[in-house]
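Visitor: next input, structure requested:
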Amino acid sequence: MNAPLPHAVLPAAERRVPPPAMLDALKARLGERCTTAAAVREQHGRDESPYPTTPPDAVVFCESTDEVAFVVGLAAEHGVPVIPYGIGSSLEGHLLAVHGGVSIDLSRMNRIVRVNPEDLTVTVEAGVTREQLNREIRDTGLFFPIDPGANATIGGMAATRASGTNAVRYGTMRENVLGLTVVTASGEVIRTGTRAKKSSAGYDLTRLFVGSEGTLGVMTEVTLKLYPLPEAVSAAICQFPTIAAAVDATIQIIQMGVPIARCELLDANAVRAVNRYEKLDLREEPMLLMEFHGSEAGVREQAEFVQAIAKEHGGQDFQWATTPEERTRLWTARHRAYFAALQTKPGCRCVTTDTCVPISRLAQSIGESQREAEQAGLPYFIVGHVGDGNFHLGYLIDPDKPEERDTAERLSLQMVQRALRLEGTCSGEHGVGLHKMGFLVDEAGAGAVELMRQVKRALDPKNIMNPGKIFAL
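Guide: Predicted structure coming up:
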């Protein structure tokens, strides 16, 4: 199996710097929305990965699809890379300008284009965030369920095929994107898909772009499925004596067909960090945080069934959160677990890996990964969307101690190897970016990756779309 790329080392790459003529043309069209200021470039040259800051040569703030098309067309003319940018919350080095070039910031493209409540669809610009979308459609009685934790942009979520806490019931971005407006590598604007729920017309270009991590085009508008707000919602936490007991309870819940909306795992380290960060008093033991959606009777039935299963596995002290305020407090704590963990070791960086395995293999995957982390002696935490077999393990390292980084990388490698042996994937939702490029070959095979390269070359012959990510050309 291929070794992963160490976080502290970026691939050697020839930078393709925008020539003065290109910068002049950008400034003539965009004015102050094209900048080469060091602070802005540095902001756009880092994400939540432990890679060093790798800034672009310029940043442009686009406000329309036409402007994006202009920038990409100009970049194609000069052979200069472009890197789409949302809010910078990715974890695998997706945004780093390893070949130089121009960062296209889409955060100002934040308009709701059209809401069709009667069809349960909405079209938004790529810079709309998931929290903004749900605020603006609240009065329709609908919501968008995909929730990766960070308040990410819809464009970024589509680019990385995000999922998150609700995926066990509502699926991932792959299932919830109906259509796209995309600026291709030549600067042409195309539209994929329709507002219809299904189609058998031609190649499925929508799902080709969803998950492509900005390597095939820049998504500027996204049409999404919406869902009715459930009549009743109830959340609960339940502590278990061990992680194995919590995971075994989860497996039984899923195998019994309980339509649970969310089922999240926090290990004792994550609970401890959240308590300190959010000033909570949760018992510092492995914990499941669950949510049920449906009718009043349906939610009550689900909850009673899950309580019985949890009790069989040593679950105790079910605590219910039935008001919106109580639920928000619990889910905010869960979403901030990553930043809470960082605060337990001031100055640290987090090497975090996610894998996803068939639900029947989840206990083995988490259990063996936890034992390896314990034996290595690095501070760590585990959180997971365990209802669909996906979990994250974060190792907290001192960035000035290469030996800690090496240990974290070794653990990451072992965790991915295990997931692949168990017929899972190297990433359930983080994506490949820079860090998991070697793993992709091991998972998909050299032939499949070469086919991906052929698609990339066909759609982006000058290799200007976020080059150096997913695989090397």
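
Visitor: C-alpha only now, for contacts and for neighbours.
Guide: Noted.

Visitor: buried residues, the longest helix anywhere in the chain. List them.
Guide: Secondary structure of the chain per DSSP state H: the longest helix is helix 402-421. For helix 402-421, burial by neighbour count (16 or more other CA atoms under 10 Å) applies to 404-405, 407-409, 411-420.

Visitor: following up with a second sequence; could you model it the same way so I can compare the two?
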Amino acid sequence: MVLSDVRAGARNEAGIAAVCGILKQSLGERFQTGASLRGQHAHTTTYIPSQLPDGVAFVESSEDVKAIVRTCAEHKVPVIPFGTGSSLEGQVNAPSGGISIDFSRMNRVLEVNAEDLDCRVEPGVTRDQLNTHLRDTGLFFPIDPGANASIGGMASTRASGTNAVRYGTMKDAVLSVTAVTANGEEIRTARRARKSSAGYDLTRLFVGAEGTLGVLTSVTLRLHGIPQKISGGVCAFPTIKAACDAVIMTIQMGIPVARIELLDDLQIRACNAYSGLAYQESPTLFLEFHGTEETVRLQAEQFGEIAAECGGGNFQWTANAEERSKLWKARHDAYWASRALAPGLNALSTDVCVPISRLADCVTETQEDIRKHGHLATIVGHAGDGNFHVLILFDDKDAKEVAGVEEFVGRLNARALSMDGTCTGEHGVGQGKMAFLELELDGAVDIMREIKRAVDPDDIFNPGKIFRLR
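Guide: This next block holds a predicted model:
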């Protein structure tokens, strides 16, 4: 089922040839058609097959973007935006060929308004670059999907990550965008005011559109003050249910936890081996608290009491920056730690999200499913908002094993939907989740198609993603 929508679309060979000729002349060395570079701009972070663009354009300004879009629109050639290529559901593939627009050179921080706690950046700025730039202002950008993703890509996939339980997702962080639409003109979706009742919320329409409605050329972001004090800790639990119960109580009591991550026993084993740790190999919560020295101490103590009530072990917490860094590096390296369990196998990373009250049920049933069908898979979760990821390792050269993985992903999504959840909490739809989106939203997808047809009638913006227009 996962691969059922990864189909090659109709190619406009004459249009593609014309556009490649025009861009080669206008951009010179900034337009490349070599197979190796085109391969790097197709999807390589998952087992979804790569579908290469016909050329890669390295843009340096919004004027470059407008010119490329106008040329592609005139010849009805697809345009695929590319940030860092860290998306997980085939978002940067080119099923109908076309032009990949690489934003790595549009990586300037355009303005920082420290008094208003916001900034405006070009789409190629990565979250690490932005936070390095902001360091001396006392502000930071909190959205942390793990990978050093570009801001444009994060906005396009409505990314979130470990800090979402306190700071929200990209939906909450983006104040406005500028985007080039199908007529080659640049629009601005909102001003910098923190709230507005002026017309349709076009910002939210572009955030999460995965490049299917236009090409982002700048993003205005909400920032936050760097906390005076940060503490983090680890607590093991006898079961997934016990760990999830502790999460639910923590959220219900209003403890302002910044991060609360769930790792199953196999993931802990993988992290221990990969990162040189010695944590107890049982379901575990990683936590972080932000505030003053007094408030983070109080929050940690409150969580320790909750953990004990839920059967958890000793909650080990620290405010030492080096120790916290080691803890969260292990969490961010969870993908590679899992891959190291079976280096010869390929991996599929998938995610779902359910109401927090159903998280224990969904994770427990998923673990039972994994055991029943003999899969090798780890689970990590942003437990504070009911979102979890499964990384399943398999032999992609064994057709039977591939089919088994696809069936597992289908059951996982059906399970989440049966609990009034969603097929993706943060990976996005891309190509891999298209069938599940139809199951989740049914007739609402037809409204999305109508919006797409109105904004992009020739389907040039990232075609074959989220849903099929025709």
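
Visitor: could you point out which element follows the longest helix of structure 1?
Guide: Next in sequence after helix 402-421 of structure 1, counting helices and strands by DSSP states H and E, comes helix 437-444.

Visitor: now that following helix, how far from the centre of its chain.
Guide: 18 Å (CA atoms, centre = their mean, to the nearest Å).

Visitor: then stretch 405-418 of structure 1?
Guide: With CA atoms, centre = their mean, you get 20 Å for stretch 405-418 of structure 1.

Visitor: same question, stretch 314-331 of structure 2
Guide: With CA atoms, centre = their mean as the basis, stretch 314-331 of structure 2 stands 24 Å off its chain's centre.

Visitor: what span of structure 1 lines up against it?
Guide: Alignment of stretch 314-331 of structure 2 against structure 1: residues 317-334, by TM-score structural alignment.

Visitor: which positions within that stretch qualify as buried?
Guide: 320-321, 327, 330-331, 333-334.

Visitor: so where do the strands sit in the stretch 101-250 of structure 1?
Guide: Shown for the stretch 101-250 of structure 1, the strands assigned by DSSP state E, counting those that start in this stretch span residues 102-105, 112-116, 121-125, 142-143, 177-184, 189-193, 217-225, 227-228, 232-239.

Visitor: redo the ones you listed as a markdown table? Include distance to residue 64 of structure 1.
Guide: Below are the strands of the stretch 101-250 of structure 1 laid out as a markdown table (distance: least, CA to CA, whole Å):
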| stretch | distance to residue 64 of structure 1 |
| --- | --- |
| strand 102-105 | 11 |
| strand 112-116 | 12 |
| strand 121-125 | 9 |
| strand 142-143 | 25 |
| strand 177-184 | 11 |
| strand 189-193 | 12 |
| strand 217-225 | 8 |
| strand 227-228 | 28 |
| strand 232-239 | 38 |
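
Visitor: how about residue 394 of structure 2, what does it touch?
Guide: Counting by CA atoms under 8 Å, 6 or more residues apart in numbering, residue 394 of structure 2 makes contact with 345-347, 375-376, 401-402, 405.

Visitor: out of those residues, who's nearest residue 451 of structure 2?
Guide: residue 405 (33.5 Å; CA to CA).

Visitor: residue in structure 1 matching that closest one?
Guide: Using TM-score structural alignment, residue 405 of structure 2 pairs with residue 408 in structure 1.

Visitor: now name the helix or strand holding the closest residue to its match other than its chain neighbours.
Guide: In space, and not counting its chain neighbours, residue 408 of structure 1 is closest to residue 395: 6.1 Å by CA to CA, 6 or more residues apart in numbering. Per DSSP H and E, residue 395 of structure 1 falls inside strand 390-397.

Visitor: for that strand, grab the matching residue range in structure 2.
Guide: Using TM-score structural alignment, strand 390-397 of structure 1 pairs with 387-394 in structure 2.

Visitor: if we can go back for a sec, the strand holding residue 395 of structure 1: average distance to aligned residues in structure 2?
Guide: Superposing on structure 2 and averaging over aligned pairs (mean CA distance after the TM-score superposition for structure 1), strand 390-397 of structure 1 comes out at 0.8 Å.

Visitor: quote the end-to-end distance of stretch 325-341 of structure 2.
Guide: 23 Å (CA to CA, to the nearest Å).

Visitor: next: stretch 69-85 of structure 2.
Guide: 20 Å.

Visitor: from the chain's centroid, how far away is it?
Guide: Counting by CA atoms, centre = their mean, stretch 69-85 of structure 2 comes out at 22 Å from the chain centroid.

Visitor: any buried residues in it, and which?
Guide: 69-73, 75-85.

Visitor: repeat that for stretch 193-213 of structure 2.
Guide: Counting neighbours by 16+ other CA under 10 Å, stretch 193-213 of structure 2 gives 203-204, 206-213 as buried.

Visitor: what's the matching range in structure 1 for that stretch?
Guide: Going by TM-score structural alignment, stretch 193-213 of structure 2 sits over residues 196-216 in structure 1.

Visitor: what range in structure 2 does stretch 248-265 of structure 1 sit on?
Guide: Aligned by TM-score structural alignment, stretch 248-265 of structure 1 falls on residues 245-262 of structure 2.

Visitor: confirm that residue 353 of structure 1 sits in a strand.
Guide: Yes - under DSSP: H, G, I helix; E, B strand; the rest coil, residue 353 of structure 1 falls within a strand.

Visitor: aligned to it, what sits in structure 2?
Guide: In structure 2, residue 353 of structure 1 lands on residue 350 (TM-score structural alignment).

Visitor: for its match, give its distance to residue 309 of structure 2.
Guide: 32 Å.
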